[in-house]
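Model the following, please.
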Amino acid sequence: GITKDDVGREGFLAKVWQWKEQSGDSIGNQMRALGDSVDWSRDRFTMDEGLARAVQTVFKRMFDDGLIYRAERLVNWSPELRTAISDIEVKYEEVEGELVSLRYGSLDDNEPHVIVATTRVETMLGDTAVAVHPDDDRYKHLIGTTIYHPITGTQIPVIADDYVDPEFGSGAVKITPAHDPNDFEMGLRHNLPMPNIMDERARITNTGTEFDGMDRFEARVKVRERLAEEGRIVAEKRPYLHSVGHSERSGEAIEPRLSMQWWVKVETLAKAAGDAVRNGDTVIHPASLEPRWFGWVDNMHDWCISRQLWWGHRIPIWYGPDGEVVCLGPNEAPPEGWTQDPDVLDTWFSSGLWPFATMGWPERTADLDTFYPTSVLVTGYDILFFWVARMMMFGVYVAEDDALATRTDGSPKPGPKVPFRDLFLHGLIRDQFGKKMSKSRGNGIDPLDWVSAYGADALRFTLARGAQPGSDLSIGESHAAASRNFVTKLFNATKFALMNGATADPSAVPNLDRASLTDADRWILGRLDEVLLEVDTALDRYEFGKACEALFHFTWDEVCDWYLELAKVQFNSGDEALAESTRSVLGSVLESLLRLLHPVMPFVTESLWQALTGGESVVIASWPQSSGVATDAVAAQRIADTQRLVTEIRRFRSDQGLKDKQKVAARLIGLDTAGLTEQQSAIASLAQLTPPGDDFGATASVEVRLSGTTVTVEVDTSGTVDLEAERRRLEKDLAAAEKELATTTAKLGNEAFLAKAPDAVVEKIRGRKDLAADEVTRLKARLEAMGTK
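Next up, the predicted model:
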């Protein structure tokens, strides 16, 4: 119930510092819960003493170099906050307004007049010209003359400017230089007066009309009413949908407003920032975002750095009693009786110094020797211009400073003079429907809620798996739940290994005697090497999503779904030597996998790695290295054939109506030719097959084509399947398939439908027809194989 003015500047700042302590703790607690692996002793805040010193130092240097100046320019003004705001704080929304066409000049059609259209009739109180295109024959006779302003009663000039589109509307536009960015530029080109007709609260002022003192929206109504009374409204269109900038913080429509502000002259700084990427000193990942970078830095306008707020770094400019102006650096005291500029700096000014200010600059420090320039900046593409470009500009500006260009021992620092060598840009996190998360939509996610429900490892893996360079990520609870299942899968795999006596020495993989191992062992070790290379390559390119995807499928699809099942057969073989080598391989593979997954899933991998190895911590373990052993292509092919054979037998069993765990007698013909004799026990175990007895009689068979030959599988389902029940099920499925085939055939035979339907719809129906035809063929063959009733 109180305003900041009620408590005063000092009291207000005290309250903000109090809030910072609370919110800062919350952020730190979230980071810890998420397992952020950072050096907590280096916690910094953009308003702390060290960074304040850096801000003052840079400001003074730029001021002395003529790069910072004060001028009256057009800014985004927030009437609610009563300050200029940055472009990033302006969000454009489609709103329903009105488009009013009104008449300037005489009401007599035979006298000079023009029609203009506007969505903001109140701004006509600040009009200082009407503009037309120089080649527009309709208005050439008016160019250089003046025309009557219907509210102020003054004469304003008619000017010619190429900016005006003669094809849009009437081809004439009103010019309000103090309240429209395009009009401001035109005003500069034509040296027009720029009266500011709104105060800091967006109330009409200084017009000398009855509208002074009105809020801008009230004035909009009243001005329109007066124009209507005078017969000057030619047309009105409402509702008229158009884009309007709104303040992200306070929600109201921003007002372009002429205001005295502090500015940075960016031309040389922006060029240097662009050249740093062009020259390859800094590399953007993904490269597809380079055009966005150049689009901004190559067309950058001078940067408004002052804000009419109390919280922030105070502008270090002091004014004397006789109009003197001085910029003070750190530790410089102002003369007695002088007053400091009341404005504070845009937050991006101080944030832009982050790479080197956090290392102790402007002092020469050991941290700057070691950590500057930084290797990589990871951030969202949405602040590529607002933060990254500022850091680059400041970094190249102060690059020749002794504290950055040389080491503490005075030797020159090698390499390019940039704040970071690699720039990785990730996308935004959106909800499961692709909507941007926001407070107004209520679709934001508190990470601690998902940590509580699914675990920090699951949340981290969800985010990392979706982190494709430059691409947005849509996530919902189902994604976190799937990641939790993956964590559980990894946990159970390691638990299985431990229960079977597996342990691991991190250096064991390269030392395994592969000649004595089974095909399954050699295959999984070869796949580990291949996945390691795939992960390393992806991480080197900052393709975290690809790295996680490779680890997910290797863990779930190959280690858990296949190798663990093959390992069970080897453990149960009764051969202790085989069991021991299996323990070594399984332990080694899981140990390497836990190290590979640790950066993404630190908590569960730490626990499992310690249990598996007895080591101190996976954090200090070395990154896995390739074994250096060539992949055993023969073993890999045999396991691929085994997987295909088992998969086809499982599908064949399903077609025969057998339950998943139901054992069935079978005969496999051609295993020796396929080179799969060693895999016979595994195939039988994984496919739930038993050896054929003396009374074996094949009731069904299938041929499975493998890499070099064909294996025939014969099964005896007599006594294992209720043939009558299975026949009824198949007949029901056949009827449904025949109905689908008839429906899709009829649609595709309908010329009227084909003429109107989109190609994608037609292709989808063709696919359904082909699928139905295959199903009919399969079901009929199955019923025929079962014989007549």
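
CA only for contacts and neighbour counts going forward, please
Fine.

Give me the buried positions along the strand or helix carrying residue 488.
For residue 488, the host element (DSSP states H and E) is helix 477-499. Across helix 477-499, burial judged by 16 or more other C-alpha atoms under 10 Å covers 477, 479-481, 483-484, 486-487, 490, 493-495, 497-498.

can you tell me how far residue 60 sits from residue 561?
Going from residue 60 to residue 561 by C-alpha to C-alpha, to the nearest Å gives 64 Å.

if you count what's nearby, which of the two comes out ahead?
Remark: of residue 60 and residue 561, residue 60 carries more neighbours, 21 against 12, as counted by other C-alpha atoms under 10 Å.

wait, doesn't that one sit right on residue 332?
No. Counting by C-alpha atoms under 8 Å, residue 60 does not reach residue 332; the two are 11.1 Å apart.

Doesn't residue 367 lie inside a helix?
Yes. Counting by DSSP: H, G, I helix; E, B strand; the rest coil, residue 367 falls inside a helix.

how about it, what does it touch?
Residue 367 sits next to 359, 360 when contact means C-alpha atoms under 8 Å, 6 or more residues apart in numbering.

Give the buried residues for stretch 67-76.
67, 68, 73, 74, 75, 76.

can you pull the contacts of residue 700?
Neighbouring residues of residue 700 by C-alpha under 8 Å, 6+ apart: 714, 715, 716, 717, 785.

which residue sits closest to the third one, ignoring its sequence neighbours?
It refers to residue 716. residue 698 (4.6 Å; C-alpha to C-alpha, 6 or more residues apart in numbering).

residues of the longest helix along the chain that come out buried?
Counting by DSSP state H, the longest helix found in the chain is helix 4-33. Residues 12, 13, 30 are the ones in helix 4-33 that count as buried (16+ other C-alpha under 10 Å).

Next one: the first one from residue 6, what distance?
Using C-alpha to C-alpha, residue 12 is found at 9 Å from residue 6.

Kindly report the same for the second one.
Summarising the geometry, the distance separating residue 13 from residue 6, computed by C-alpha to C-alpha, is 13 Å.

go on, residue 546?
From residue 546 to residue 6 the distance is 55 Å (C-alpha to C-alpha).

Kindly report the same for residue 25.
28 Å.

Let's see this one next, to set against the first:
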Amino acid sequence: MSELPKTFDPAEIEKRWYQHWESEGLFRPERPNAEPWTLVNPPPNVTGSLHIGHALDNTLQDILVRHARLQGKDARWVVGTDHAGIATQMVVERQLNEKQQKRTDFTREEFVAKVWEWKEESGGAITGQLRRLGCSMDWANERFTMDEGFTKAVLKVFVDLYNQGLLYRDKRLVNWDPGLGTAISDLEVETVEVKGSFWRFRYPLADGSGHIEVATTRPETMLADMAVAVHPEDDRYTALVGKQIKLPITGRLIPIVADEHADPELGSGAVKITPGHDFNDFEVGKRAGFKPGEMLNMLDANAAVTQTADGLIPDEYLGLDRFDARKLVVQRLKELGCLIPHVVKDKEGNETEHDAEPRTIQTPFGDRSNVVIEPWLTDQWYVDAETLAKPAIEAVRSGAINMVPKSWEKTFFHWMDNIQPWCVSRQLWWGHRIPAWYAEDGSVYVAESEAEAQQQAGEGVALQRDEDVLDTWFSSALWPFATMGWPDPGEWEKRYPNSVLISGFDILFFWDARMMMQGLHFLKEVPFKTLYLHGLVRAADGSKMSKSKGNTVDPLGLIDQYGADALRFFMAAMESQGRDIKMDERRVEGYRNFATKLWNAARFCQSNGIGASSSIEPPVADLAVNRWIIAETVACVQAMDLAFADLRFDGAANAIYQFVWSRFCDWYLELIKPVLQGGATNPVGAEPVEAPASDDALRQAQGERIDLGNVSGTFSGDEMREAAGAQGEIAETRAVAGWVLDQILVMLHPFMPFITEELWAKTGTRDYDLIVAKWPMADARALDPDAAREIDWLIELVSEIRAARTEVNVPPGARLPLHVADASALTLARLERQGAALARLARVDVTGGDAPTGGALQVVVDEATYALPIGDVVDLEAERTRLSKAIAAAEKERDSLSKRLENPAFVEKAKPEAVEKARADFADKAAEAERLTAALQRLG
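Predicted coordinates:
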């Protein structure tokens, strides 16, 4: 045991202990015969840095893996990073731009070599930041989605899916990012409200008999219109279905088709259809009989106008940016008399015409390029997600995968039941290059190597490899098994399926569902038994965090200020099965104070000779206070076990918090101070023990518990018995307190690993580090109802007396007589046993006789009434006046708030946070008025 410093310094402790754990291999101790328990981390981008969402996600994972390790399981937390195709390529290209270079100045191989060079020098900074958070990951086996073994798995999956007819090349619409020049996933698209315009045009019928009116927010796409759709039950257009329209500007003849996509209630009820540039129009076009290969594409990869297959776009539009083309199309249609003006009336009834109606438009942007995304018709590689989704749906429906919380299942089923083909190709240089080779005649050969593809094609057939790479979600979908050696024999054989997956709900479909699909398809088993979906960390006002709003929070800054333990505990205590977390720095500070309180409690124990326990089993205890705290410890273990079983991080965190702060620090340590300071025998409720008949018998009976060798002088038998009894109580209390502190350190370790490991090391000589200690047993035999009832009674009585004294401003140092009326024999016996503790904690002296009439506080606990005369220490009249004024003020505010909340105009129109605050204030003022009224009544 070494003395604890007065000040708790998280920074010094965190760095020292993490280096020790990692260097000693304690994140994955050798346990060959133990139950395997496996967790894989959602691989962060190799370009990433720790943000508050990472802090939440990884804190929850670390809590589970540390808990499993303490349970004696062969716990492994698989760690690695994702190659992040788009993000990484952007980083390296920006570095080249700073040197006035660009990617195309190099061959593909040269550029990829530069990316690998960047990765080795600068990539993976987030792994160091995860260490600062305390993540006990298996760093010795860190993986990367582009490493050799992982790449082998990716190639096998691609080739196998292709050979099974589940992966194919097709022409479809994709989210095209003109800034990056690649297709991107839905996850990489951010929809933003943008002020735009809504134009209406007349499209003339080809036979000259009239026109049909259409409206659009994207008039430039009319250069590739292929139809106009009307609802089949819209009587206005029944006679027009099948007729043709001659488009202005291009002169293209297009049909009027019947399709339920057209809503008769919106605009004119007629919708222009551009299947090559709109996802809804693509489906309408297919229903109208257009094959994807026939659909017109009017934009190039940079979103500039290019000639369509029919060659009908006039030269003046070619090469224009899409937004410049928009202006020119509107101008030309206006000149042709096809533009229908938007008429606005002012208050006086005067009319003015405008080219378009102002509209707020939901516009998709690339999350990295900040460029408007274009639905673009192009050839890409697709996975038959509908087929792969069916086993995953059944796994969740049957309970083979336990989704927590269950509320996400409905969303999961809706998305999976309506899943679309998965576009897995990206137009990048960095990533897993698609293993497909093309011959000049258009034949495609898919193989794991070029040699195999050449063998398929035959000698002498020239082959050209596909230029594209795979979507990073394709490779990360293999994470639960490819990280552990699949498809070769390896650790995956005993660790698949994984025990649990922790994930943000925002990647349920992009990562979690795809792991289900690939795992079930290739290994015929679910990838994880439980899927826990947590919410988002939001700003204090509940809004979503974003750099543009300036409301993001740097977790590393919070760690610098308050320590990793405090931030981790905040995350756990606030995580309530999928609900979003509001960032509250004051609560992080509060959990730093909690750590300090534990530190000071350990210092108190150390200064009073309380050290490490020698047994996992609780010590034998006679004193009621010790039997009580043992039972409270076991109850805390039980509560935490239930919370962990249900993945209630908040429940587990709050159970240990309340136990440490209230039961152990505030009450137990206070209750045992008289014992440790050598107070009177039986001050906190030992059961009566018959004394031995002789001094020799007394010494023999106590010899195993205390050492009397330091007692000098001559003592009588009674004095010897009293000294021996006090020493026995001290020894028992030290043993119990040391045992309880040890259990606290173990239970708190998953949440606060650094301070608990430090206290574990400093409070005694240990055979092992806390990180590999043993989780406490919830032994119901240690529960002691009698001791619990007695100490709970004492705590309630002390609390009531303290509250009553505070309410009427009794000076803190004043000692008061305590008169008891109507007490049962049980209560009188308790008062006898707990008199010393009650006197010390409540600053009262139990007094016989009736209480004086008037000027006394009245406290009722169970059947007994306790009176505390205060006339000698408080000006009763002045106190009654003060309380009456305070009651009136509280009632006035309470009633004012009540009227406001009863007003429907306030409740319906005020901001939700204002209504919530008013309700909280009302509850506070109502409680304050009730409490003060009770205090006034106590004065009589």
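
quick one: TM-score?
Here the TM-score for the pair of chains, by TM-score structural alignment, normalised by the length of structure 1, is 0.90; 757 aligned residues with a C-alpha RMSD of 2.9 Å.

which bit of structure 1 covers stretch 75-94 of structure 2?
Following TM-score structural alignment, stretch 75-94 of structure 2 has no partner segment in structure 1.

Ends of that stretch, what's the gap?
Distance between the boundary residues of stretch 75-94 of structure 2 (C-alpha to C-alpha) amounts to 41 Å.

Tell me which residues are up against the helix holding residue 488 of structure 1.
Contact partners of helix 477-499 of structure 1, identified using C-alpha under 8 Å, 6+ apart, comprise 450, 454-455, 457-459, 461-462, 503, 552, 555-556, 560, 564, 583, 586-587, 590, 604, 608, 612.

next one: stretch 236-252 of structure 1
The contact list for stretch 236-252 of structure 1 (C-alpha under 8 Å, 6+ apart) reads 78-81, 89-101, 253-254.

repeat for stretch 733-752 of structure 1
For stretch 733-752 of structure 1, contacts defined as C-alpha under 8 Å, 6+ apart pick out 753-754, 762, 765-766, 768-769, 772-773, 775-776, 779-780.

Is there a quick ChimeraX command that grabs whichever of these are buried?
Those of these that count as buried under 16+ other C-alpha under 10 Å are selected in ChimeraX with:
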select :762,765,766,768,769,772,773,775,776,779
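
now, which of the contacts of stretch 733-752 of structure 1 sits nearest residue 379 of structure 1?
Using C-alpha to C-alpha, residue 762 is the member of the contacts of stretch 733-752 of structure 1 that lies nearest residue 379 of structure 1, at 43.2 Å.

what's near enough to touch the residue nearest to that closest one when sequence neighbours are not counted?
In this structure, residue 762 of structure 1 finds its nearest non-sequential neighbour in residue 754, 7.1 Å apart by C-alpha to C-alpha, 6+ apart. If you count contacts by C-alpha under 8 Å, 6+ apart, residue 754 of structure 1 has them with 747, 748, 762.

again, but for residue 940 of structure 2
With the criterion set at C-alpha under 8 Å, 6+ apart, residue 940 of structure 2 makes contact with 854, 855, 856, 857.

tell me which of the residues you listed is nearest to residue 481 of structure 2?
Residue 481 of structure 2 lies nearest to residue 857 out of those, by C-alpha to C-alpha, at 69.2 Å.

before we move on, what SS does the closest one have?
Taking three-state DSSP as the rule, one finds residue 857 of structure 2 in the strand state.

Give the aligned equivalent of it in structure 1.
Residue 857 of structure 2 maps onto residue 702 in structure 1, by TM-score structural alignment.

ok, the closest residue to its match other than its chain neighbours - contacts?
Nearest residue to residue 702 of structure 1, sequence neighbours excluded (C-alpha to C-alpha, 6+ apart): residue 713, at 5.3 Å. Applying C-alpha under 8 Å, 6+ apart to residue 713 of structure 1 gives the contacts 649, 666, 667, 668, 669, 701, 702, 703, 704.

Also residue 492 of structure 2?
Contact analysis of residue 492 of structure 2 by C-alpha under 8 Å, 6+ apart lists 481, 482, 484, 485, 486.

The third one against residue 497, yeah?
Pointing back at residue 484 of structure 2 there. No. The pair residue 484 of structure 2 / residue 497 is not scored as a contact, 11.5 Å apart, by C-alpha under 8 Å.

follow-up on the earlier one: for the contacts of residue 940 of structure 2, which single residue is the most surrounded?
Most neighbours among the contacts of residue 940 of structure 2, by other C-alpha under 10 Å: residue 857, with 22 neighbours.

quick one: the longest helix along structure 2 to chain centroid distance?
Criterion DSSP H: the longest helix present in structure 2 is helix 717-748. On the basis of C-alpha atoms, centre = their mean, to the nearest Å, helix 717-748 of structure 2 sits 42 Å off its chain's mean C-alpha point.

Find me the equivalent region of stretch 241-259 of structure 1 in structure 2.
Counting by TM-score structural alignment, stretch 241-259 of structure 1 corresponds to 360-378 in structure 2.

and the matching stretch, how far apart are its ends?
By C-alpha to C-alpha, one end of stretch 360-378 of structure 2 lies 29 Å from the other end.

Show me which positions of that stretch end up buried.
364-367, 369, 371-378.

Next: stretch 672-687 of structure 1.
Across stretch 672-687 of structure 1, burial judged by 16+ other C-alpha under 10 Å covers 674, 675, 676, 679, 681, 682, 683, 684, 685, 686, 687.

Looking at these, which are in helices?
Using DSSP H, the buried residues of stretch 672-687 of structure 1 in helices are 674, 681, 682, 683, 684, 685, 686.

in structure 2, what residues pair with stretch 35-50 of structure 1?
With TM-score structural alignment as the criterion, stretch 35-50 of structure 1 aligns to 134-149.

what's the span of that stretch, first residue to last?
28 Å.

now it: how far from the chain's centre is it?
For stretch 134-149 of structure 2, the distance to the chain centre is 22 Å (C-alpha atoms, centre = their mean).

swap in stretch 427-447 of structure 1?
Worked out by C-alpha atoms, centre = their mean, stretch 427-447 of structure 1 lies 12 Å from the chain centre.

Also stretch 166-175 of structure 2?
That offset, for stretch 166-175 of structure 2, works out to 34 Å (C-alpha atoms, centre = their mean).
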